[in-house]
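In: Okay, predicted coordinates and the sequence, questions at the end:
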Amino acid sequence: MDQTSLLDQLRPNLLPEPVSYWPPAMGWWLIAILLITGIAVAATFLVRHYRKNRYRRHGLRKVQAIYQSYLNHQQKRQFAHDCNRLLKAVALQAFPRQKTAQLNGQPWLDFLYESSGNGLFKQTAAAALGAERFKPDQEPDVELLHTLTKSWIKKHHA
């Protein structure tokens, strides 16, 4: 007999069935559970952080509106009053009412300094936010007040 004829008599090789991707091994299930849990925890943290800082975003929009209003009317003392009112409103959102509602004058400026750490609240330009804003000869530095107000809203530590 010829060798080629013997080979022709063999049945073809049977290949095993391909490995299935489903169901995955136990390790993949654990990785999926950990990944889903991690995403849920991160999403919860981000949503809480976003909601917790809603008052800051609103305050920053209000600062811009106050500044635009100032550019129209050019009244520096009114701008100082509006900035002070906004800072008080934001402080009442972030801090206990008993701590902030009664503050005015120098204690108010001290509070703004302590809660932000911004040394500019100790200088004369920020005095326009205290009792100085009621003096008739007071001419506040609008640009500095605008910067201070935005900075405090963004960076205060509640």
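Out: Yep, it's here.
In: only C-alpha atoms for contact and neighbour calcs from this point on.
Out: OK.
In: mind checking the longest helix of the protein?
Out: helix 26-52 (DSSP state H).
In: Tell me how far that one lies from the chain's centre.
Out: In terms of CA atoms, centre = their mean, to the nearest Å, the gap separating the centre of helix 26-52 from the centre of its chain is 20 Å.
In: Determine the set of other helices and strands touching the helix or strand following that helix.
Out: Proceeding C-terminally, helix 26-52 gives way to helix 54-73 as the next helix or strand, assigned by DSSP states H and E. Contacts defined by 3 or more CA pairs under 8 Å, 6 or more residues apart in numbering; DSSP states H and E place helix 54-73 against helix 76-94, helix 142-155.
In: Put this next to the first one:
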Amino acid sequence: MTTVNPLTNLKDIHLPPAISWWPPAPGWWILAVLFILISVFIVCWLLRSYQRRRPRIEALQLLKDLKSQYKNSHSALSTLRALSQLLRRTALSLSKHEEVASMQGLEWLQFLDKTGQTTEFTRGVGNIFGEDLFRSEPDFDLEVLFPLVGKWVKKCPYQS
């Protein structure tokens, strides 16, 4: 009797096909969608943050330009009026238009004090931005007003 070797009847093992990289598993799809959503959210947040800071940045640059113009020309009265315009324009761009546009005198100074978290406008050197601004020869020191306006621009809160 001949014994047959049982191993001769075995066939090779068939390997499954290689796992393809496309299409990805559902978990990867979810991760990709989350990544896109988070990226869009971050970009929108950064743009909005920049748009909110832009008036403040531009106002500080204008203040710097006014200071250098004053040092070159020594035109105190025109620089004082330009500082007043800068305060008004910055307040209009950072606050609600209807409440700021009509303010004048003591009401305007109180608004500047409240938003700048100071009392320098009603009780200090910033009082010049009230009614005294329109005198022909007001008494003021611009070297003290530049830092005051700069501090106000930095502290004035953004209100939508």
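Out: Sure thing, it's come through. Given the structure is predicted, the values throughout are model-derived calculations rather than measurements.
In: hang on, the earlier thing: which among the helices and strands packed on helix 54-73 of structure 1 is found nearest to residue 62 of structure 1?
Out: helix 76-94 (7.7 Å; CA to CA).
In: Just give me the mean distance for that closest one relative to structure 2.
Out: Helix 76-94 of structure 1, aligned to structure 2 and superposed, deviates on average by 1.8 Å (mean CA distance after the TM-score superposition for structure 1).
In: coming back round to it: include mean neighbour count and distance to residue 112 of structure 1 when you put the helices and strands packed on helix 54-73 of structure 1 into TSV, please.
Out: Below are those laid out as TSV (neighbours: other CA atoms under 10 Å; distance: least, CA to CA, whole Å):
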stretch	mean neighbour count	distance to residue 112 of structure 1
helix 76-94	19	9
helix 142-155	17	7
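In: Between those helices, which one is closest to residue 116 of structure 1.
Out: helix 142-155 (5.9 Å).
In: Can you give the contact residues for that closest one?
Out: 56, 59-60, 63, 67, 76, 79-80, 83, 87, 90, 112, 116, 118, 120-121, 125-126 (CA atoms under 8 Å, 6 or more residues apart in numbering).
In: roughly how far out does it sit from the chain middle?
Out: That offset, for helix 142-155 of structure 1, works out to 17 Å (CA atoms, centre = their mean).
In: how much does the one helix or strand residue 112 of structure 1 maps to stray from structure 2?
Out: Using DSSP H and E, the element containing residue 112 of structure 1 is helix 105-116. When structure 2 is superposed, helix 105-116 of structure 1 averages 1.3 Å from its matched positions, counting by mean CA distance after the TM-score superposition for structure 1.
In: Could you name the helices and strands sitting against that helix?
Out: By 3+ CA pairs under 8 Å, 6+ apart, helix 105-116 of structure 1 packs against helix 142-155.
In: And the spatially most central residue of structure 2, how far from residue 39 of structure 2?
Out: Taking CA atoms, centre = their mean, the centroid of structure 2 lies closest to residue 53, which sits 2.4 Å from it. With distances taken as CA to CA, to the nearest Å, residue 53 of structure 2 is found 21 Å from residue 39 of structure 2.
In: now residue 70 of structure 2
Out: Distance from residue 70 of structure 2 to residue 39 of structure 2, by CA to CA: 45 Å.
In: okay, the two: which has more neighbours?
Out: Between residue 70 of structure 2 and residue 39, residue 70 has the larger neighbour count (other CA atoms under 10 Å), namely 18 against 12.
In: what's the counterpart of the more buried one in structure 1?
Out: Using TM-score structural alignment, the equivalent of residue 70 of structure 2 in structure 1 is residue 70.
In: could you list every residue that touches the closest residue to its match other than its chain neighbours?
Out: For residue 70 of structure 1, ignoring the flanking residues on the chain, the nearest one in space by CA to CA, 6 or more residues apart in numbering is residue 79 at 6.0 Å. Residue 79 of structure 1 makes contacts with 66, 67, 70, 142, as judged by CA under 8 Å, 6+ apart.
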